[in-house]
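Novice: Okay, here's the prediction I keep looking at, along with the sequence it came from:
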Amino acid sequence: MDRISALRNVEEALAAFEDGELDLADLEREVRGTLRTYATEFEGDLSAYRAESIDEDGREGEDAVDGTVVLAGSKQGARERVRELVDRPGPFAVERFDGE
């Protein structure tokens, strides 16, 4: 999905909300779905990566970093981008994100 298509889909969802065809929860789902599709089908040198925190025992934990999705050219680039956004020094993992 290109940027214009994503914007068009968001505009259509907003119009449906304004016309009473969607409630806020439905609008949020539509917009979230559009953004996830856009991010995971992003064309160019970047890929979507999702971050998950890891506790001291090596298990996934719950943290502000959990579920953060960024576009980056590599896993290391994704880690750096997540650190910039979340300001978290502790361990976390990043994996390519396919939208599911």
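Specialist: Good, I have the coordinates. Worth saying up front: this structure is predicted, and the values here are computed from it rather than measured.
Novice: CA only for contacts and neighbour counts going forward, please
Specialist: OK.
Novice: Counting by contacts, list what the lengthiest strand in the chain packs against.
Specialist: Longest among the strand segments of the chain by residue count, using DSSP state E, is strand 47-53. Counting contacts by 3 or more Cα pairs under 8 Å, 6 or more residues apart in numbering; DSSP states H and E, strand 47-53 is packed against helix 24-40, strand 69-72, helix 75-86, strand 92-96.
Novice: Check which helices and strands the second one is in contact with.
Specialist: Counting contacts by 3+ Cα pairs under 8 Å, 6+ apart, strand 69-72 is packed against strand 47-53, helix 75-86.
Novice: which one of the ones you listed has the most crowded surroundings?
Specialist: Of all the helices and strands packed on strand 69-72, strand 47-53 carries the top mean neighbour count, a mean of 23, counting by mean count of other Cα atoms under 10 Å.
Novice: structure B:
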Amino acid sequence: MDRISALRNVEDALRAFEEGDVDLTEAERRVAATLRTYASELDGEDDVFRAVGDPAVDGRVVVAASAPAARERVLAAAGIDPDRIDDEGDVPEFDVERV
């Protein structure tokens, strides 16, 4: 799915919500499905990764060039700065897997 198709699908979901054809839950489901499809079909040098593990990050999906870069992006998306983590183990335990 290219970017234009993804935007059209999101627009269709918003229009259906505005017109009362779907409720918010269904509109959210449609938008999320569009984004997942778009992310899983990205072309380019980067890959799509999903975090699996600690609930603070589990299920987060990011685009990155490598697994280590994906870990950093997952932490950033969760609001965790890996450079500011103290020795008390504030880093969630998780792995990243290609989607």
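Specialist: Thanks, I have it. All figures in this text were calculated on a predicted structure; none of them were measured in a lab.
Novice: Let me see the TM-score of these two.
Specialist: After superposition, the two chains reach a TM-score of 0.82 (TM-score structural alignment, normalised by the length of structure 2), with 89 aligned residues with a Cα RMSD of 1.3 Å.
Novice: that older thread, just the angle between the longest strand of structure 1 and strand 92-96, please?
Specialist: Strand 47-53 of structure 1 runs at 150 degrees relative to strand 92-96, counting by axes from the mean of the first three to the mean of the last three Cα atoms, to 10 degrees.
Novice: Tell me which residue is most central in structure 2.
Specialist: Nearest residue to the geometric centre of structure 2 (Cα atoms, centre = their mean): Val61, 3.3 Å.
Novice: my guess is that one contacts Ser40, does it?
Specialist: No - using Cα atoms under 8 Å as the test, Val61 of structure 2 is too far from Ser40 to be in contact (9.7 Å).
Novice: Now for these two: what residues contact both?
Specialist: Common contacts of Val61 of structure 2 and Ser40 (Cα atoms under 8 Å, 6 or more residues apart in numbering): Val48.
Novice: Give me the distance from stretch 25-34 of structure 1 to the chain's centre.
Specialist: Centroid displacement of stretch 25-34 of structure 1 relative to its chain, using Cα atoms, centre = their mean, to the nearest Å, is 13 Å.
Novice: What of stretch 80-93 of structure 1?
Specialist: Distance of stretch 80-93 of structure 1 from the chain centroid (Cα atoms, centre = their mean) equals 15 Å.
Novice: in stretch 17-24 of structure 1, what's buried?
Specialist: Phe17, Leu22 (16 or more other Cα atoms under 10 Å).
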